[in-house]
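Novice: return a 3D structure for these sequence lines:
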Amino acid sequence: MTLAEKVTFLHQHAPAVPRLGLAAFRTGTEALHGVSWLGTATVFPQPVGLAATWDPDLLERVGAAVATEVRAKRAQDPTVSLNVWAPVVNTLRHPLWGRGEEGYSEDADLTAVLATGYCRGLRGTDPTVWATVPTLKHYLAYSNETDRAVTSSHLPPQALREHELPSFTGPLAAGVVGAVMPSYNLVNGRPNHVARELLDELRTWAPHEVAVVSDAQAPSNLVDGERYHDDHVTSHAAALRAGVDSFTDNSADSAPTVERITAALAAGLVTEADVDRAVLRVLLLRERTGELAGADPYGVGADAIDTPEHRVLAREAAGRGVVVLADDGGVLPLRAPAVVAVVGPFADHVVHDWYSGTPPYLSTVAGALAERYPDADVRIADGADRVALRSLVHDRYLALDPRDTALVASAVAPDEATWLDVTDWGDDVVTLRSAASGRLVSGASWTLRADADRVGGWVAQETFRVRTHDDGTVSLQHVGSGRWLRVQHGSGLLVAEASERTAERFARHVVRAGTAHVAEVCAGADVVVVAVGNDPHVAGRETEDRPGLELPPASRELWRTARAHARAAVLAVVSSYPYAVGDEAAAADAVVWTCHAGQELGHGLVDVLSGDREPTGRLAQTWWRRAEDAGDLLDHDVVGNGQTYRWGAAEPLYAFGHGLSYTRVEHVGLTLSAPTVEAPEPTTVHTPAARPETPRPEAAVVASVTLHNAGGRPVDELVAVHVQAPALPVPAPLRRLAAWTRVALAPGETRTVDLGVPLGTLAVWDVGATPAPGSPVVGTPGAFRVQPGTYRLTVGRSAHDDAANADLVVTGPPAPVRRPDVLEAHAFHAYAGAVTSDRSRAAGSCVEVLPSAHRGWVRHDRLDLAGARALRLEVAPRALPGWSAPTVALALRPTGTGAWRPLGPPVAVPEAGDGATPADRREAAYAWRWVEVPVPDEALPAGPVDLRLELVGAARVARVEVVR
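Specialist: Below is the predicted model of the structure:
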């Protein structure tokens, strides 16, 4: 290939090179839980629902079905890429994250196991040709939509190593991943698309070469949004040098990418070797699919879509992901009810999310109940208010134009053509459905039309915000465009073109209150199923974090109405996310959850409600009582911020691993093969939670769990061993999944299950530890170290359920003392008011003051500074207007105890001189200088010491050198 040809291959859309036999190619077919955006395809449950099965083998079967349908789509259209952009392995750190529906679990190990299963299915079974090439998304520390493309995720070493990296390392090490996509955000001050150190280490985890494909428009965002580089030539060169191989930028237009890389070559910012390396990785990706050799061992035809086998699998997956959260009223399983009321926005309605295909059919809750109980009277109410809106200016009601789908202010009195069903999704956001046509009102064009089958699109066009005025009239804003609605003079058309000041006011005539209709259908029912939750395109999705954890007020009122008029009430939460439903659950006879489970949602849920399928779903994400219990959405330090079930101290509503069955399982006891063990050697290798299917490491203790099915129904029980750590010098998780399996128990059966608990699951990342010889080299100082102490191993219904336990005493040497020559400032043990940032735009880290704090500190523990004459600090100033002059001060204390002893007065950090331009000041942040702090003999306590760096203003510190 010529150099010019190779440069064109760096864009997502690579052209054909006929003389070499290379066809046109592009990266990326979305396949999150089925083939997306390519028309009809089997729609499996969302990943959060698949994760609730805790079954990687099921996910492998789902992945294999998806791979088959991707190949079928390619048989229909050769431009369909066999490089699939799935799965998403970002941990579900916070329940308000708008894209939580795309991930699996808040636990990194469980995420890794499930993602590996899905990738195995996508990869296929042929030893050399992959069915599809999976791409892990999104690397790294991405879990907020608020300012997602410009926020920096602060990852101290412990959060990085224990929480963020393992969900990626597992699938990569299994050899079932061919590509990785960096995320939009920054990590520790550097955009992920130029994070060379992180990308370099990523590639060491896989047994083969891995391509890195950029996220959409992320290369340009290095300049346009993040402003990390001053021009696109420099930024594209930096991304290529850092390890990005394929640029997804400017949609199908490759010209800007080609121009920028060509200019970078001319300027000497990159070399032809840099281009060759990236092109080779993408060619290797293509070679894995069999394209280059013309091999196709799978032989999938164009008709392998929506096969009977895939329908059966979709129903199984939907049912196995249903979680019974509470069952206190004895109403489940349902007992052939004569009258069933099904109410709520999902009573007879199925929705799907952004990364979804078009389902070939839909099974609703009401429809499935009618199928299961053909003799029952199944009553339905969606709970929407049915209204007619009268323009005050025109004194006419909005009506569906009989000639087309437009809304026109034409009716003098309300009739069926004027009726609009208003579904309130909370936060003043509603959808409007024409009662006459059954279709949603859309603002996709400036003329409002009732022509949409569902809420959808990158920008949803079917949502509106309601403003209620003091006189009871309302105005409507089209959320997608931000424009307000008004009625045109002359035509009478309803259009979205007004400002807030000129918005039309409408009198709201209530034809039928939603709660009144709910009360009507619930009267006399044997049981009511209240199906409420979220629409995946409203109030929580890509680009939009959730406003809160509570159900919308309208849904809560609907629930209260149904509960008041029903003999028995089941709260069915149909959602992409956890909800804080403590009050609602307290009044319910039973509470169940299902994700938006695709085409088989109704069958899957009713299979469990009826008892035709024993409930097996278990939560892979905590349901907190309040949003505050989950921690700060924008703080990614799960350890310091106390987030997820591992580090969160709050009592959850429904804990990680929770889920009920229709029988009573007793955890009779837990015994250990050894009550005392020796701590293993420190290592840089993460030890995941174990399953019986995985090889047991030498450093393990066997936990024997005895279970008894004390009920009258069979059960497929999740058996999970969790570890509770004592208070330790380096904070360990309050609880952590250490080993798990599933066990089938017949009624009355007692069984003992042995689980190997790797001692490495007790380890924490200690920046002061030295890894044992032979440990892989990683980019962060320290190692995983098991600290001596007494650990409690527990089993029960969830991570918070201590039904049976046993103590494990770990012996070993005390925490190591370091005698450093140089300390990396960012490799601290504790901190406050400080964050990790970038030492340069290419590599390295430092610490600086959190912008909202103006001062902060970091602490390095267990140091041997004997003989130190001075400490030299590598410092630089951050360009922050209006901040006080940057200074750094040092203090010492005996390790873990005593008062801090200052090492002299604060030291000034040299700043850019007077008259420096803003550009000069930005560059000064990377102009590192050394300042020296003397260490008087009397300032050094005897024995190991802790060192604290106190930063004020715009101070940055990269390293501390010990001068002896």
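
Novice: use CA for all of it now, contacts and neighbours both
Specialist: Noted.

Novice: give me the neighbour count for the residue nearest to Ala498 when sequence neighbours are not counted.
Specialist: Of all residues not flanking Ala498 in the chain, Trp484 sits nearest, at 4.7 Å (CA to CA, 6 or more residues apart in numbering). Counted with other CA atoms under 10 Å, the neighbours of Trp484 add up to 23.

Novice: I figured Trp484 hits Gln477, correct?
Specialist: Yes: counting by CA atoms under 8 Å, Trp484 does reach Gln477; the two are 4.1 Å apart.

Novice: list residues touching both of the two?
Specialist: By CA atoms under 8 Å, 6 or more residues apart in numbering, Trp484 and Gln477 have these common neighbours: Ala496.

Novice: Glu287 should be in a helix, yeah?
Specialist: Yes: per DSSP: H, G, I helix; E, B strand; the rest coil, Glu287 lies within a helix segment.

Novice: quick one, longest helix in the chain?
Specialist: If you go by DSSP state H, the chain has its longest helix at helix 56-76.

Novice: how about it: buried residues?
Specialist: 56-75 (16 or more other CA atoms under 10 Å).

Novice: ditto for stretch 632-640
Specialist: 632-640.

Novice: which ones among these map onto strands?
Specialist: For those, not one is inside strands, with DSSP state E as the criterion.

Novice: which one of the residues you listed is nearest to Asp377?
Specialist: Closest to Asp377 out of the buried residues of stretch 632-640 is Leu633 (45.4 Å), distances taken as CA to CA.

Novice: how about the residue nearest to Ala498, what does it touch?
Specialist: Counting by CA under 8 Å, 6+ apart, Trp484 has contacts 475-478, 496-500, 502-504.

Novice: this one next, for a side-by-side:
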Amino acid sequence: TEGGAEAVMTSYNEINGVPAIVNDEVQKILKDTWGLPGHVVCDGGDMQQTVYDHKYFKSHAETVAYGLKAGVDCFTDDKEVVMASAWEALEKGMITESDIDRSIRNSFRTRIRLGFFDGNGDCPYTGMGEEYINNEEHREICAKMAEESVVLLKNEKEALPILPGKTESLALIGPLADVWYKDWYCGIPPYSVTVLDGMKKAYPDTEITCTSGLSDIYLVCGGKYAGLDEASRLILTDKENAEAFTLTDWGTGCSTLIARSNGKYVTLEEGSCQIKADKDEAFSWFIRESWNFRQIGEKKEDGETEESGKIEEYGKTAWYLDSWNGRQVAIDEKGYLAVIKTAEKANGEGEENEETACFLRSGEPAVFTMETVKDGISEAVKAAGSAQRAVLVLGCNPVINSKEEIDRTTLALPPFQQKLADAVKAANPDTVVVLLSNYPYTINRLQEEMPAILWSASGSQELGNGIAGVLSGRTSPAGRLNMTWYKSDDDLPDMNDYDIIKGKRTYQYFDREVLYPFGHGLSYTSFSYGKLTLEEKADKIIARLSVTNTGSRTADEVVQLYVHKEKSRVKQPVMQLKSFVRLKDLAPGETVEAELIVNREELRYYDVISEAMLLESGDYTFMAGASSGDIRQQAVLRLEGETAGKRSPWEVTAADRYDDYENCFIHKGVEGYTCVIPGKAGDKPDEVKAELPQKNGALPAKIKSVLVYRDFCFERAPEETTFTLYALEDGKIKLTVTPEASEGISMEIPMKAGAGFEEMKIPVAEEFSRLKGVCTVTVETEGKIKLCRFCFR
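Specialist: This next block holds a predicted model:
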């Protein structure tokens, strides 16, 4: 509504057990409530996933039918499957022609507004020529964005900037020093600028040496060497014909190999067992250029060494080599490197090509050793030691360890990069770090040991010029982190846990020390903040304060405004960013007034009692600063809003409208019931799974959960309670009602496994006759019980 959205795409994931493509909130909220004027499209290939992956329906016709009625207008999936499914749904009466007409009307409305059907010359977009693409104005905008987005994480003793006029020699070192990677969902740029390109332009009179720090290796197997045949396939040969490969270890078992003779990536061909060096880049839905060197001889958990004889045979570190999808590499009868297909086609392997597939159906995995052709770290140390300053460029390949459908397993910097950093820093103490990554790292040692660190995300075609502009001091950095950078993997809960409140995740709820706070970013100058004043309007709050450049350089400053609600009914964030402003080009000594606006609507939260957004009356603390961890000024404003109401015990309370919980998750199944189920995120809702047996041979414990509902107002004592639930196994419910300032009254209700959802009416215990006033209701379940709703009578 605020941004004027024309269309929305539903996501792949489920929300409380309902695939987004069939979630009726698309119609009820996006269209009926917010009045979306255009159309809704599903994510690519998602229609079939509802059956194959979510297993929510048994037929694609059901997905089309429920999707259409849920408000999805366009199904981007296999054309033939969509058409057949739509015909089936229509013929079975699951949808009507009016449902189809409505979706077509929504899609065509967008096409008409875009001018798809305008006559010749009527649509202004059809007359746009090549002059609108990659012109000088656009390149200048891109370059400015690249500079303005750079974040200065650390700058000890003014290690930066490195002034060109005072720098005779620079060593540019690292795996990202002279490469440029596309990010996922990026465009294809007409040109790209690496860090080396940018540095050469920014330091025209400085001697610059550049090395990646990566090693070139031979792969040795059984006394023979991996080489390339005429078709660039990897084959064992003699040393004279061996191929040298540049090895990049990206961490967590992901490496890439580039053949030195042709500069191509080694890949597992789609639909084939063939391993070739013929790819220009590692970039596709499935990263077939990713390889895992699995060391033989690593100690198992029991302390024994795996296949130690293999190591003795080769006399040095020995490795198995696994493909991107876990297939083991072996040597076929002709000496070619190929993968062993020990199971049916894996996800992403593609259809087998009869001419080239030749999958090995059996055999032992090959054992490889590495023979160093060029020691990358030694070369980096030499370059760093002979230069006046060293710039170490580290980071990620945007699609190797983290992209759509690929989750990182650690926040740690790849061990090889830390090893390279240690060696370079030892060779030249005047080493600074440039980190190019699209996600945070736990770079604790870099923060402790390196004098300065810059960070930027990848993707800008002007990336190298942006980095060089900040390193050289042409621009003072003012970028800010849009995520919290933590110190350890242990700071985060399970990946499937999406509750940022109980998990104390993000700057809003985290209560320990972080590496870099949300909004962090330093400058080459300094700024002071004047007194914060607040003005309340009917629909907004205006915050004002003066900002003065107290340093010696012209620079930007990003002023951030955070808000915290004092004394709330619910657990409020420690702080929430509600507004920010970038003050441009403040000269030394210059003072400007910053104005930040917060709409009253943005201070609301979802109230589980009224099931609506609520602006709570009370005191609000507004905090202005340079980051969430650097608050300079604050002021308190009392806002008159609403007071959360009380729950009525005589009205139905949906189980998912709790105030607190332990060990449970929400799920809405195809039966239409929204339930709270004992377990954790990711558990199967219909699976009864006993926990491990207890000590002394006792029976396995049943899974338990706790639900807490505050502010029930009992004007009189209840006589019975009614639960709507589905008990998948025998168990029990413990119901506790606790009046204010007194002990709770409890009763246990045994549950027998049922065949489906049922309404159970249970007389309350005699002690409940003492209940009166405001109480907290706690429902504890034992056993796999789907609780839908409850009330008192």
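
Novice: coming back round to it: in a markdown table: the buried residues of stretch 632-640 of the first structure, plus distance to Pro337 of the first structure.
Specialist: Below are those laid out as a markdown table (distance: CA to CA, whole Å):
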| residue | distance to Pro337 of the first structure |
| --- | --- |
| Asp632 | 45 |
| Leu633 | 44 |
| Leu634 | 47 |
| Asp635 | 49 |
| His636 | 48 |
| Asp637 | 50 |
| Val638 | 47 |
| Val639 | 49 |
| Gly640 | 51 |
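
Novice: which SSE is the aligned partner of Leu394 of the second structure in the first structure in?
Specialist: Aligned counterpart of Leu394 of the second structure in the first structure: Val532 (TM-score structural alignment). Following DSSP states H and E, one finds Val532 of the first structure within strand 527-533.

Novice: before we move on, back to that, out of the contacts of Trp484 of the first structure, which end up buried?
Specialist: 475-478, 496-498, 503-504.

Novice: the residue mapped onto Val433 of the second structure from the first structure: neighbouring residues, count only.
Specialist: When the first structure is aligned by TM-score structural alignment, Val433 of the second structure is paired with Leu571. For Leu571 of the first structure, the tally of surrounding residues (other CA under 10 Å) stands at 25.

Novice: residue ranges for the strands of the stretch 651-800 of the first structure, please.
Specialist: 665-672, 676-678, 700-709, 715-724, 736-745, 750-758, 764-766, 783-785, 789-795 (DSSP state E, counting those that start in this stretch).

Novice: now mean neighbour count and distance to Gly344 of the first structure too, for those strands, in a markdown table please.
Specialist: Shown next, in a markdown table, are the strands of the stretch 651-800 of the first structure (neighbours: other CA atoms under 10 Å; distance: least, CA to CA, whole Å):
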| stretch | mean neighbour count | distance to Gly344 of the first structure |
| --- | --- | --- |
| strand 665-672 | 19 | 33 |
| strand 676-678 | 15 | 55 |
| strand 700-709 | 20 | 36 |
| strand 715-724 | 23 | 31 |
| strand 736-745 | 20 | 34 |
| strand 750-758 | 20 | 41 |
| strand 764-766 | 25 | 46 |
| strand 783-785 | 27 | 49 |
| strand 789-795 | 21 | 37 |
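
Novice: between these, which gets nearest to Ser437 of the first structure?
Specialist: That would be strand 715-724 among the strands of the stretch 651-800 of the first structure, by CA to CA, at 45.3 Å.

Novice: mean deviation, the closest one versus the second structure?
Specialist: Its match in the second structure and strand 715-724 of the first structure itself, once the structures are fitted together, sit a mean 1.5 Å apart by mean CA distance after the TM-score superposition for the first structure.

Novice: so that strand matches what in the second structure?
Specialist: Residue span in the second structure matched to strand 715-724 of the first structure, by TM-score structural alignment: 555-564.

Novice: make CSV out of the contacts of Trp484 of the first structure and add secondary structure and distance to Val340 of the first structure.
Specialist: CSV is the format used below for the contacts of Trp484 of the first structure (DSSP: H, G, I helix; E, B strand; the rest coil; distance: CA to CA, whole Å):
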residue, secondary structure, distance to Val340 of the first structure
Ser475, strand, 37
Leu476, strand, 36
Gln477, strand, 37
His478, strand, 37
Ala496, strand, 41
Glu497, strand, 45
Ala498, strand, 45
Ser499, coil, 46
Glu500, coil, 45
Thr502, coil, 47
Ala503, coil, 43
Glu504, coil, 42
